[in-house]
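Participant: sequence and predicted structure are below.
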Amino acid sequence: MTSLARLFAVLFSLISMTYTFYVVGKLMIFLSLPKTVPLASKWIFSLLDNKSRLETSYGPIALDTLLLIGFIFQHSLMKSEILKKIFKIFKLEVLERSIYCMTSSLCLHYLVNNWQSAQSVILWQFNVEESALLWWTVVVIHTYAWIVIYGGSIILDLPEILGIKQTYYNAKNLGTPISYKSNQLSALYSHVRHPSFISFFVIFWITNLMSLDRLILSVLLTAYMYLAWSPDKRDYEYQKAQLNAKTRELQCIRLKRF
């Protein structure tokens, strides 16, 4: 790569990383903020029988399902060997992760902005407007789940996951970041890139309002995670060891300060 090409790669990865953080923030609000059904919608739905309620949800559910399938297809395509070969042919391996994050963020952004609620059919609902305790319970559970996800990303190497590390190493002629990783971490990367299946499961399913559209989202994304992620016992033991090591490092830093 020429110096100009390396500079472009670094700038693209920075833009991709910034945009990814922005979209993840929108996703957090979309998935985790407690929801309520507007009074006008409640009044209209109360006039409909069960069959009519279900029929009014057909359009939103069809659109939401297409949005989810598009996101899942993009995720699967970006991990395919065919695309990896294309990146290699055009010598874009250093940008592979940044392009992955950028395209994933674009799909998620489009999904969040165009999502249609199907609140005519509700499986369960807890009115958070009447209970501050319930509102905060949902918020705290989701906040903790997101903290676990971000913590796991840091353990896995967040700059490398976002693609910025690859372009920086390339600019400094340091080789690829994966070449500096242990065999255990390389094996983990081949099985899973997003940490904490359980945290995502909690975010998808623990909600005060389980409408039909939320159910479709939870079912499809949980099924995709289960099928696409394949960590084994060695991956678990590695992550556990890394978590213990990070905890000891933080404790040492805290003791030095005091």
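Facilitator: All right, it came through fine.

Participant: C-alpha only now, for contacts and for neighbours.
Facilitator: Noted.

Participant: ok, for residue 201, nearest residue in space, not its chain neighbours?
Facilitator: Using C-alpha to C-alpha, 6 or more residues apart in numbering and skipping the chain neighbours, the partner closest in space to residue 201 is residue 222 (6.6 Å).

Participant: what's the local residue count around residue 34?
Facilitator: When neighbours are counted by other C-alpha atoms under 10 Å, residue 34 registers 21.

Participant: who's in contact with it?
Facilitator: The contact partners of residue 34, taken as C-alpha atoms under 8 Å, 6 or more residues apart in numbering, are 128, 135, 138-139, 207-209.

Participant: which of these fall in strands?
Facilitator: Among those, the ones falling in strands (DSSP state E) are residue 209.

Participant: please report how far residue 90 lies from residue 133.
Facilitator: Counting by C-alpha to C-alpha, to the nearest Å, the separation of residue 90 from residue 133 is 55 Å.

Participant: more crowded one of those two?
Facilitator: residue 133 (11 against 8).

Participant: quick one: which helix or strand includes that one?
Facilitator: If you go by DSSP states H and E, residue 133 is part of helix 132-156.

Participant: check it against this one:
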Amino acid sequence: MITKVFVLVITLSGLAFTFVTIVQLMLFLSSFSDKREVNNSSIYSDVAGDEASTAVLSSIVDISLLICFIIQHSFSSAPLSKLLVYSNIRYMQRILYNILTAAVLQILMIYWRPIPYYVLWSITLEQSPMFKLMFQLLHSLSWLSLYIMCISLDITELLGIKWVYYNLISGNEFSEPLTSQSQQSFSRYKSRYKSQQMLHLQNSMKHPGFLCLLVILWVYPVMRLDRLFIAVIWTVYMALAWHVDENDINYIIEQRSKKFAS
């Protein structure tokens, strides 16, 4: 009983922390106000002494934060799963993985250093209300489409709620969610409820909403150097993990047609 209460508390706290982090990430990537950038850059400028040294120092910090996120997001799942095996709570792997991801994103957003001195392009939104509305609509639609896609791919599985729920209700132990094909026990269990096409799509599409994230990262009124770091590094990272083929696309189109028909 104590273990179940502990698991429930960790799960609810993790979900709340993940939700708050997602909202803050939305504001971090889609806020068109530059007050934070101006204020922070003045602080860093006083410390560094000039624009060039400030830009170099800020670039090192920002790129290091992005690399730390990629390392955590790519390589922490397997060690975390092996660690939880000895604690007999492997079903919490996805919840704890999301907590770690949210924590790394929090660190990234807190210690991020804007670099306002070097700008690739700049559009003054205050003098162009139509442009501001266009950017807001594009980002809003992109975030909405991203969330709809996550829900369609089984949001309870992505968040890890399903496996905690199954364990608390039935007491059954499963392998970690979104497992690779090498872990046959979970794959056999999941295949009873999902088609092989769906399983292949989930394995091929590591980051749902790739195109939506591209719009969020690149369609931005002011492309400063620090923003360019995020856009380039995350785009390359997502592209390397994207293995969707023609069969996956046909499956998506087929399922979309069935849902509209029903």
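Facilitator: Nice, thanks for sending it over. As the structure is a computational prediction, the values presented were derived from the model and not from experiment.

Participant: okay if I get the contacts of residue 34 of structure 1 as TSV plus distance to residue 12 of structure 1 and neighbour count?
Facilitator: Formatted as TSV, those follow (distance: C-alpha to C-alpha, whole Å; neighbours: other C-alpha atoms under 10 Å):
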residue	distance to residue 12 of structure 1	neighbour count
128	42	18
135	39	18
138	37	18
139	34	16
207	36	22
208	39	20
209	39	21
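
Participant: which two in the contacts of residue 34 of structure 1 are spaced the farthest apart?
Facilitator: In the contacts of residue 34 of structure 1, two members sit farther apart than any others by C-alpha to C-alpha. They are 139 and 209, at 13.1 Å.

Participant: what is the equivalent residue in structure 2 for residue 11 of structure 1?
Facilitator: Residue pairing (TM-score structural alignment): residue 11 of structure 1 is matched to residue 9 of structure 2.

Participant: tell me the secondary structure for its match?
Facilitator: helix (DSSP: H, G, I helix; E, B strand; the rest coil).

Participant: ok, it to residue 262 of structure 2 distance?
Facilitator: Residue 9 of structure 2 is 39 Å from residue 262 of structure 2, by C-alpha to C-alpha.

Participant: ok, now residue 162 of structure 2?
Facilitator: Using C-alpha to C-alpha, residue 162 of structure 2 is found at 26 Å from residue 262 of structure 2.

Participant: who has more neighbours, the two?
Facilitator: Shown here are residue 162 of structure 2 and residue 262; by other C-alpha under 10 Å, residue 162 has more neighbours (17 against 5).

Participant: is it true that the more buried one touches residue 154?
Facilitator: No. With contact defined as C-alpha atoms under 8 Å, residue 162 of structure 2 does not reach residue 154; the gap is 9.3 Å.

Participant: residue in structure 2 paired with residue 243 of structure 1?
Facilitator: Checking TM-score structural alignment: residue 243 of structure 1 goes with residue 256.

Participant: contact partners for its match?
Facilitator: By C-alpha under 8 Å, 6+ apart, the contact list for residue 256 of structure 2 is empty.

Participant: ok, it to residue 152 of structure 2 distance?
Facilitator: Distance from residue 256 of structure 2 to residue 152 of structure 2, by C-alpha to C-alpha: 11 Å.
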